[in-house]
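Visitor: Task: produce atomic coordinates for the following.
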Amino acid sequence: MAGLSAGATMATTLAMIYPDIFAAVGVHSGLLHGVVKSFPDALGVMQGGTGPLAGGNKAKGAGWASDVPAIMFHGDRDTTVPPPQRGSRGRPVQHIASSRSDGSARQRSKGRGYTCTTHRDASGKPCLEQWRIHGGMAWSGGSKKGSYTDPQGPDAAREMLRFFCQHRQIVS
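Guide: This is a model prediction of the structure:
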């Protein structure tokens, strides 16, 4: 399951509610499940920092806490939706308690630089990848012909597909 903006928020909600159905989730430029509780809350976040993300609110659910592996992309210049990688006021996203981070690796794609942090579960399998696109504010790696796309960024669709292939779920 993957989504962009409000679709990303819906994808995280479905992953939290139905972890037995989804093998992995892809998030691009969206709020995480539980960060806002209503449409007015979401508008407040997007219009300048009112609502549950303002002032460092410690709301439960503001981090990623699902057993469903996640890959997240967000441009650090996104002025519409605050990057979930930082949550509110720089709080890191949290995942499975037993995960460990490989550390941050600063990379450069053909155009934009990015930081990708990978967290692994106890068995060593990646359970969370956080991609922060430096200077980005649209779908990373999209066609220049599209709207809300950034052809200079790393290819989010390709990276999500790679991540999803690592987390196949066999349904009988």
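
Visitor: Could you use CA atoms for every contact and neighbour count after this?
Guide: Will do.

Visitor: Next, the residue nearest the centre of the chain: secondary structure please.
Guide: For the chain, the residue nearest the mean C-alpha position is Met72 (2.7 Å; Cα atoms, centre = their mean). On the three-state scheme (DSSP: H, G, I helix; E, B strand; the rest coil), Met72 is labelled strand.

Visitor: wait, isn't Gln130 in contact with Thr118?
Guide: Yes - the pair Gln130 / Thr118 is scored as a contact, 6.5 Å apart, by Cα atoms under 8 Å.

Visitor: quick one more, to check against the first:
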Amino acid sequence: MLKHLNRLWLKGLRQAGKIQRRQTGKLLRSILSKPAKTTSAKKKTDAAKPSPASAPAVRPKAGAASSGTAASKKPRPLPGQWLSAYTVSKDTTRRRISYRLYWPSSAGKAGKAGSRSAQRVPLVLMLHGCAQDAQEFADGTRMNALAEQKGWAVLYPQQSQRINAHRCWRWFDAASQRGDGDAAAVIAALEKILQTYPIDRSRIYAAGISAGAGMAQIVALLRPDLIAAIGLHSGPVFGGCRSVIGAYRVMQHGALGSVRAIQRIALARPDFPPMPALLISGRDDDIVRQINQMQLLNQMRLLNRHSELQPRPPDVRLFGRISKAQPNKNRMDTQDFVAGKKTMLRAITIDRLGHAWSGGDSRLPFNSAGPDASKLMLAFFAGHRRDANAPLNATEDVSAQD
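Guide: Have a look, this model is predicted:
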């Protein structure tokens, strides 16, 4: 009898293992799948190069993100400069990282360090998602056009395919959380720009989507002396994993140790300066689920001394057109937390938005119509500057535990 029960138990374990492997395989394939190619000859001729504006790379749900349904014309060239360069990280890996920089026309010609203009320019660090490069991320978010209007510069570090075949930033990697690996490479690109161009050091901001959002948060935690505020679109919560499988678990279910991960930083660094944060997520995002935004909000409340923050009444705005297929308008829910008159935290949830950049160029795959996330981020960033008394050389191990 006991042997029979043991056989049944082992058989059940094997069946459960097979089911788990199938589910993991489906998730992996959905994350690493490439966007479908357009078949229309007109689209092939006229449309911009297909590129995802979200990470990980997945096909958006119908109605969530356009795959190029309308013929598109090439946008007019912007008057600023679109520069390419590379640098080498300062950690033991001595990694080469390439980057693109948009330099606004209002700041004059971007020359070498010796020919700087007197004008100091705000800078946005933009980190792409998986299956993207700097050009595709810039095209999808249209951040350069907005930066040109405001006279801001935008820096796009680019993950190497030699490091990750799908260009994913390894936000879950212990080396990155120590300040090495991908984090060291991104920080090296940022420091290179600061050495070369007249950047306003009190107005440097970090933003990204999905894996890029995860890396943007790590860079801000490592270098709060440089980053004045962050914008995380569809981002995974920090902490709780050190492996690829752990990363998928966090994306789907959040992290059990998310509060402890931030408490560790807050306790180790009582002088950690305020870190304003804008969090944007889609209600239909089934890749990085909404529990991540909830936990990110709790993390940033703790990091910004939650006892000093006061919640504002939620703001609900409706957008979109009404049709037979969609009888109700979409909603954008905004929750603010303020310190005095300053909004320190803002969490935005958008209806019918999957894992895609809201308000991006909907002629490109993996961008969604809706409230313009790029405009929302720049408006939020404009209200924050880094205090001159912020700690210097703040790089410190922020490793999470799996």
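
Visitor: give me every residue that touches the residue nearest to the centre of structure 1.
Guide: 26-28, 85, 128-131 (Cα atoms under 8 Å, 6 or more residues apart in numbering).

Visitor: let's go with 10 Å and repeat that
Guide: By Cα atoms under 10 Å, 6 or more residues apart in numbering, Met72 of structure 1 lies in contact with 2, 8, 25-30, 32, 83-85, 116-117, 128-132, 156, 160.

Visitor: Got a PyMOL select line for the buried ones in those?
Guide: With 16 or more other Cα atoms under 10 Å as the criterion, this PyMOL line picks the buried residues out of these:
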select buried, resi 2+8+25+26+27+28+29+30+32+83+84+85+116+117+128+129+130+131+132+156+160
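
Visitor: Could you tell me which of the contacts of Met72 of structure 1 belong to helices?
Guide: 8, 156, 160 (DSSP state H).

Visitor: so what corresponds to the second one in structure 2?
Guide: Taking TM-score structural alignment as the criterion, the aligned counterpart of Ala156 of structure 1 in structure 2 is Ala373.

Visitor: Ok, Gly103 of structure 1 next?
Guide: Per TM-score structural alignment, Gly103 of structure 1 is aligned with Pro313.

Visitor: what's the closest non-adjacent residue to its match?
Guide: Excluding the flanking residues, the one nearest Pro313 of structure 2 by Cα to Cα, 6 or more residues apart in numbering is Gln335, at 7.1 Å.

Visitor: what's the counterpart of the one you found in structure 1?
Guide: Match for Gln335 of structure 2 (TM-score structural alignment): Thr117.

Visitor: Kindly report the same for Arg283 of structure 2.
Guide: Using TM-score structural alignment, Arg283 of structure 2 pairs with Asp76 in structure 1.

Visitor: The residue nearest to Pro313 of structure 2 is in contact with Gln293, isn't it?
Guide: No - Gln335 of structure 2 lies out of contact with Gln293 (Cα atoms under 10 Å); the separation is 11.8 Å.

Visitor: and for those two, which residues touch both?
Guide: Contacts common to Gln335 of structure 2 and Gln293, judged by Cα under 10 Å, 6+ apart, are 279, 347-349.

Visitor: and which of those is nearest to Arg260 of structure 2?
Guide: Leu279 (19.9 Å; Cα to Cα).

Visitor: Relative to Ala175 of structure 2, how far out is that closest one?
Guide: To Ala175 of structure 2, Leu279 of structure 2 is 25 Å away according to Cα to Cα, to the nearest Å.
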